[in-house]
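**Student:** with the input below, show me the fold.
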Amino acid sequence: MQVEDDNISAIHEYPSESQEYDPFFGIPVPDPVVIRGATSSSSIFGLNNRFQDDFPAPLTGRVAPEEFQETIGRINSVLKKSMPVNMKWFICGCLCCCCTLGCSLWPVICLSKRTRQNVEKAVEWENERLYKKLGLQWSLTRYRGGGSPSLTEYVLVIRFLPKVPIDRPD
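**Tutor:** As a prediction, the model looks like this:
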């Protein structure tokens, strides 16, 4: 799922308690797995510089822990390459903000958007390579933070795709 920055309706709440059902089989579809940013990492405009690499229990039996670690490693490497540059531009922009009337923060905003696009490309590549075959779909999604509705963060969401019935015609 692509998230547009200007569309405030694209901001979702954390997965709710309501249960979804598979339209063909009528069996419940498990709730999505949410992978948040590491707690000790820095964040610029809601995007952390690394995601947690702990293997979630709901993925047991669906994907190997090694494959999961490899995917998180690829995503974290994309973030590791770009976030230090973003942080330097952010500090420089904050120092020059008074003199430039806030225009010095535009490079950080552009770099942050490029970083999100690179992470989304890496996630899509992983989906096509492995996860759609396993009935999973990863996405980078913007969620509302804990207490305040104005605070948002980017998280990785793993959704379980419904099984395709092979006994029914198209």
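**Student:** please count neighbours and contacts with C-alpha atoms only from this point.
**Tutor:** OK.
**Student:** that's a helix at C94, yeah?
**Tutor:** Yes: counting by DSSP: H, G, I helix; E, B strand; the rest coil, C94 is found in a helix.
**Student:** show me what contacts it?
**Tutor:** Counting by C-alpha atoms under 8 Å, 6 or more residues apart in numbering, C94 makes contact with 104-105.
**Student:** I'd like the distance between it and A64.
**Tutor:** Separation of C94 from A64 (C-alpha to C-alpha, to the nearest Å) stands at 43 Å.
**Student:** what about the spatially most central residue of the chain, which helix or strand?
**Tutor:** Relative to the mean C-alpha position of the chain, the nearest C-alpha, by C-alpha atoms, centre = their mean, is the one of L140, at 2.4 Å. If you go by DSSP states H and E, L140 is part of strand 136-144.
**Student:** for the comparison step, fold the sequence that follows:
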Amino acid sequence: MDRYSGIYYQEGEDSSDDPENTLGVDIILVPEPITLRGVGSVTIFGLNNKFSSELPSTLHSRVAPEEYKETIDKINRVLRKNLPTNARLLFFGCFFCCCTFGCSFWPVICSSRRTLRLLHRLLERENRNLYYKLGLRWHLSKQHLDASNLLEYVILIEFLPRIPIYKPD
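**Tutor:** Coordinates of the predicted model:
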């Protein structure tokens, strides 16, 4: 009964002897996130009016094409509903800018923030219901355009690290 009362390490089992793993912590490699840029023709305050529903090649084995297309269609529906209003408000804001000393831009700024909040809520709901279970996380992120200082909202699809459940603590 005595020999079972403690934990004994055999040769080669101690993870602190490994020169690559000096802290005893396993390093989990995660692929680079996938960036989905807008493909529409109109961009208002960095938010494009459409995203492509074509499945990226790196997601072929992780997500069903129908699920991906449904999520992108939901995002495009929110954008299709809200961005025309933002465009009209921006036009009127530019037209009345001199008379109102710039205060006519507040409605379009508030409307743009509302659209972003709707998209954040939509992506969080989709993550909670589907993508966290698949090891993915979708979220909006600001990124610089290719050769300028302008910012654009893109959808980042990050791969979540898998936790090794069969390895003891």
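**Student:** got a list of what K69 of the second structure touches?
**Tutor:** 53-55.
**Student:** return the closest of these with respect to S111 of the second structure.
**Tutor:** Closest approach to S111 of the second structure among the contacts of K69 of the second structure (C-alpha to C-alpha): S53, at 25.1 Å.
**Student:** return the set of buried residues in stretch 74-93 of the first structure.
**Tutor:** Neighbour-count burial for stretch 74-93 of the first structure flags 74-76, 78-79, 82-83, 86-87, 89-90, 93 (criterion: 16 or more other C-alpha atoms under 10 Å).
**Student:** that stretch: average distance to aligned residues in the second structure?
**Tutor:** Here the mean offset of stretch 74-93 of the first structure against the second structure after fitting is 0.7 Å, by mean C-alpha distance after the TM-score superposition for the first structure.
**Student:** ok now the strand holding L140 of the first structure, how far from the chain's centre?
**Tutor:** Centroid separation for strand 136-144 of the first structure versus its chain: 4 Å, with C-alpha atoms, centre = their mean, to the nearest Å.
**Student:** quick one, the next helix or strand after that strand and strand 136-144 angle?
**Tutor:** Counting by DSSP H and E, the next helix or strand C-terminal to strand 136-144 of the first structure is strand 152-160. Strand 152-160 of the first structure runs at 150 degrees relative to strand 136-144, counting by axes from the mean of the first three to the mean of the last three C-alpha atoms, to 10 degrees.
**Student:** chain center to strand 152-160 of the first structure: distance?
**Tutor:** With C-alpha atoms, centre = their mean as the basis, strand 152-160 of the first structure stands 4 Å off its chain's centre.
**Student:** contacts for that strand, please.
**Tutor:** Identification of contacts with strand 152-160 of the first structure by C-alpha under 8 Å, 6+ apart yields 29-37, 45-48, 51, 135-145.
**Student:** mind listing the strands for the first structure?
**Tutor:** 20-21, 28-29, 33-35, 43-44, 47-48, 136-144, 152-160 (DSSP state E).
**Student:** closest one to R114 of the first structure among those strands?
**Tutor:** strand 47-48 (11.5 Å).
**Student:** mind giving me the packing neighbours of the closest one?
**Tutor:** strand 152-160 (3 or more C-alpha pairs under 8 Å, 6 or more residues apart in numbering; DSSP states H and E).
**Student:** so the strand it packs on aligns onto which residues of the second structure?
**Tutor:** Mapped onto the second structure using TM-score structural alignment, strand 152-160 of the first structure spans residues 151-159.
**Student:** not counting its neighbours along the chain, what's nearest L150 of the second structure?
**Tutor:** Nearest residue to L150 of the second structure, sequence neighbours excluded (C-alpha to C-alpha, 6 or more residues apart in numbering): H144, at 5.7 Å.
**Student:** neighbours of that neighbour, how many?
**Tutor:** Using other C-alpha atoms under 10 Å, H144 of the second structure has 13 neighbouring residues.
**Student:** check the one 10 residues further on too.
**Tutor:** Using other C-alpha under 10 Å, the number of residues around V154 of the second structure comes to 21.
**Student:** excluding chain neighbours, what is closest to the residue nearest to the centre of the first structure?
**Tutor:** What sits nearest to L140 of the first structure in space, not counting adjacent residues and going by C-alpha to C-alpha, 6+ apart, is L156, at 4.7 Å.
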